[in-house]
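[1] My questions are about this predicted structure, shown below with the sequence.
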Amino acid sequence: MKILTVVGARPQFIKAAAVSNIIRKEHEEILVHTGQHYDENMSKIFFEELNIPKPDYNLGVGSGGHGKQTGTMLIELEELYEKEKPDMVLVYGDTNSTLAGALCASKLLIPVAHIEAGLRSFNMTMPEEQNRILTDHISKYLFVPTASAIKNLSNEGVTSGVYNVGDVMYDATLNFSKLSKEKSKIMKELNLKQEEFILATIHRAENTNDINRLRNIIEALNESGQKVILPLHPRTKKYMDDYNLSFNKNIKIIDPVGYLEMISLEMNCRKIITDSGGVQKEAFFMNKPCITLRDETEWVETVENGWNIVVGTDKAKILDGILNFVPNKVKQNIFGDGHAAEKILEIINK
């Protein structure tokens, strides 16, 4: 079988690292990078350090408005699909690359498989929510990571072709944690000791593009007095400069890091503060308390299990989380057994 996989952003590269090598044991895979993430530190390094097969095509779409970016992908992908004639198109997550990859395939009557299907934040102002809902409703195979994702799909009338395989990000974390310990030197380079720092990430447009939300986050981090390591996303840096915002000395700013370095920081930190969906899960995998800088989360299980609190950008709540939040429940196994990729392959074979 010829399977064409579409990726375009960092979380998708990580998921592809867990799945592509498994699929290629029995099938031909064509890997297409849309170029949605085009920064060298945020794209190429992931393929190199995770040993992801080199993309067969890089569309080089780059940044732009949602319409321009998605539309350009559709035009490029349609030509590519007609050339390659895949038997199945595989997409991940909830980015514009996900929607474009799925929509183009659906129009050409090519079966779509969606990995990480069924997630819902129930906030339709989020582009990611729109992307994941639309992708789910045109997919033939929906590989969901959790039981709640099945319920979400059922509530929308989607019951056929739904498979709970577990979370491929959990596969990746298990696979690459050992490699991170062997290869990552970031703890030594930053002169860090285990459990002495908090790890933070800020990148979502809803936080960076709004001066009040971004100011509240920065002030909370500054006023906490805690040692915080913050790999600074280019978007966050741009808006901080635009708004004339800055961090105190207790916040150590570093450049964006590769996946192995990020895993190392997550394994060794005391807590995690983030607005990233993927990092919320990784915090859970690493047994780290997580403070989520969003008004809602699609990873509701991490909250229900007591290891994640959603604080939005309320400065007082962020500060309270930093200083006082301690998980109050025994962590449950809610993301599968670390063999999601193998289960996906078994279903594709059938």
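    Yep, that arrived.
[2] Please count neighbours and contacts with C-alpha atoms only from this point.
    Will do.
[3] number of nearby residues for D210?
    12 (other C-alpha atoms under 10 Å).
[4] Same check on the one 10 residues further on?
    Neighbour count for A220, taken as other C-alpha under 10 Å: 20.
[5] Give the helix, strand or coil label for the residue located most distally from the centre of the chain.
    Largest separation from the mean C-alpha position in the chain: K83, at 29.8 Å (C-alpha atoms, centre = their mean). Using DSSP: H, G, I helix; E, B strand; the rest coil, the structure places K83 in helix.
[6] Pretty sure G338 sits in a helix.
    No - judged by three-state DSSP, G338 forms no part of a helix; its state is coil.
[7] For the closest residue to it other than its chain neighbours, which residues are in contact?
    Excluding the flanking residues, the one nearest G338 by C-alpha to C-alpha, 6 or more residues apart in numbering is D171, at 4.4 Å. Contacts for D171 (C-alpha atoms under 8 Å, 6 or more residues apart in numbering) come out as A18, G338, H339, A340, A341.
[8] Give me the distance between D171 and T313.
    Counting by C-alpha to C-alpha, to the nearest Å, the separation of D171 from T313 is 31 Å.
[9] quick revisit: roughly how far apart are the residue farthest from the centre of the chain and L221?
    51 Å.
[10] hold the first one in mind and look at this next one:
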Amino acid sequence: MTQKSTRGHVLCVVGARPNFMKIAPIMRAFSAAAVPVPSRLVHTGQHYDAAMKASFFTQLRIPEPDLDLGVGSGSHAVQTAEIMKRFEPELDANPPRAVLVVGDVNSTIACSLVAVKKGIPVIHVEAGLRSGDRAMPEEINRILTDQLSDLLFTTEQDAAANLQREGIDAGKIHFVGNVMIDSLLQNLSLAIPAEHTFERFGAPPAAEEPFGLVTLHRPSNVDDPAVLEALLGTLCDIGRDMPLVFPMHPRTRNNIERFGLDKQLADSGICVTGPLSYLEMLGVMQRSSLVLTDSGGLQEETTALGIPCLTLRHSTERPITVTEGTNTIVGTSAERILTAYRDFRQTGGKAGRIPSLWDGRAAERIAANISDWLVAGT
């Protein structure tokens, strides 16, 4: 009997920190599939912190990329254009059967554009998420990537309705679950205990003391001095009632210093740390009682872990974390944030349930589907 073969490789793309947690389980599932899916990995270098990149690849057990484009920072236009210029030669030198992209960063849309113009199918993991806010660059990346894609894998059932409203054939759409949760569940037992991380920084919460975890990095929150000052003031008010741990994004730190807001954090009950590795962040998040964030990934992870989350944005592309999970959208006004915080202190926070197919096996379903799709196309 002839061994089934996919006859060609899938070129997987990662570019920024959120991509790493999504690609890791997919690469493992490709190797373990009934008909293994040959793959190559390209890192665009959109996330340009070499030390953090190395820690993520090591901790998540991602194979070293076959190619690192080393793009680095820049405006959206410059970064997207540079990725396209450096990605095209890889497609010419090693033509793949398909290009797989994840999430909604600039690397996602840039590599999809290059691939589709060369007649190479595009596979989008985490398709169909919509916030309805086109002022967010990620929303534009999501919409355009989905329009270019031949296979669209969704994390929640409502995403299919979004895609079909935009004219995408239902036959291309596959509800598989959430690969971010695959990584979360695979790494819970490996998480670095929060106490070990706190030892590296001053004034951490006392043992067993309730604390909140804060992350801020969205340009809409940290690039406008008035918005950032107001958010910091609100966080300081909360920090005086319950300790907060704030792993500070480099962009946020630079803007706080540039706008002269660093004194605002003094004597506030906020423990500021540098960026944390994935396993460090996971350990701190597990120990936290509340998360205040503008991160999409943390909205999903807190829902999976049952931790109340206050999202410091006016909308979310992950509405299932609100309708079924532990997430509450509070925007950026002090009144709404503090009202939600007081409710948390009184009630223990919003309870939720784990959404359908957030079971740690999304990558297996993706790999099986792609394997069958490639075999059928040989």
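    That came through fine. Please read these numbers as outputs of a predicted model, since none were measured by experiment.
[11] Can you give me the TM-score here?
    The TM-score (TM-score structural alignment, normalised by the length of structure 1) is 0.96; 350 aligned residues with a C-alpha RMSD of 1.7 Å.
[12] before we move on, back to that, separation between the residue farthest from the centre of structure 1 and L77 of structure 1?
    To L77 of structure 1, K83 of structure 1 is 10 Å away according to C-alpha to C-alpha.
[13] cool, and K188 of structure 1?
    On the measure of C-alpha to C-alpha, K188 of structure 1 and L77 of structure 1 end up 43 Å apart.
[14] Then K68 of structure 1?
    As defined by C-alpha to C-alpha, K68 of structure 1 lies at a distance of 14 Å from L77 of structure 1.
[15] Those two: who's more crowded?
    Taking neighbours as other C-alpha under 10 Å, K68 of structure 1 and L77 compare with L77 leading, 22 against 12.
[16] got a list of what that one touches?
    Counted by C-alpha under 8 Å, 6+ apart, L77 of structure 1 has contacts A100, G101, C104.
[17] for the last one, what are its contacts?
    Taking C-alpha under 8 Å, 6+ apart as the definition of contact, the neighbours of C104 of structure 1 are L74, L77, E78.
[18] corresponding residues in structure 2 for stretch 277-289 of structure 1?
    Under the alignment (TM-score structural alignment), stretch 277-289 of structure 1 falls on residues 296-308 in structure 2.
[19] Buried ones in the matching stretch, by neighbour count?
    With burial defined by 16 or more other C-alpha atoms under 10 Å, the residues of stretch 296-308 of structure 2 counted as buried are L298, Q299, E300, E301, T302, T303, A304, L305, G306, I307, P308.
[20] correct me, but the fifth one touches L310?
    No - taking C-alpha atoms under 8 Å as the contact criterion, T302 of structure 2 and L310 are not neighbours in contact, 10.0 Å apart.
[21] any residues in contact with both of those two?
    Listed as contacting both T302 of structure 2 and L310 by C-alpha under 8 Å, 6+ apart are V291, N327.
[22] What does T313 of structure 1 correspond to in structure 2?
    Alignment note: T313 of structure 1 maps to T332 in structure 2; criterion TM-score structural alignment.
[23] ok, how many other residues are close to that match?
    19.
[24] Look at it and tell me its secondary structure.
    coil.
[25] And the residue nearest to it when sequence neighbours are not counted, how close does it get to F344 of structure 2?
    In space, T332 of structure 2 comes closest to L312 once its chain neighbours are excluded; the distance is 5.5 Å by C-alpha to C-alpha, 6+ apart. As for L312 of structure 2, its distance to F344 of structure 2 is 15 Å (criterion: C-alpha to C-alpha).
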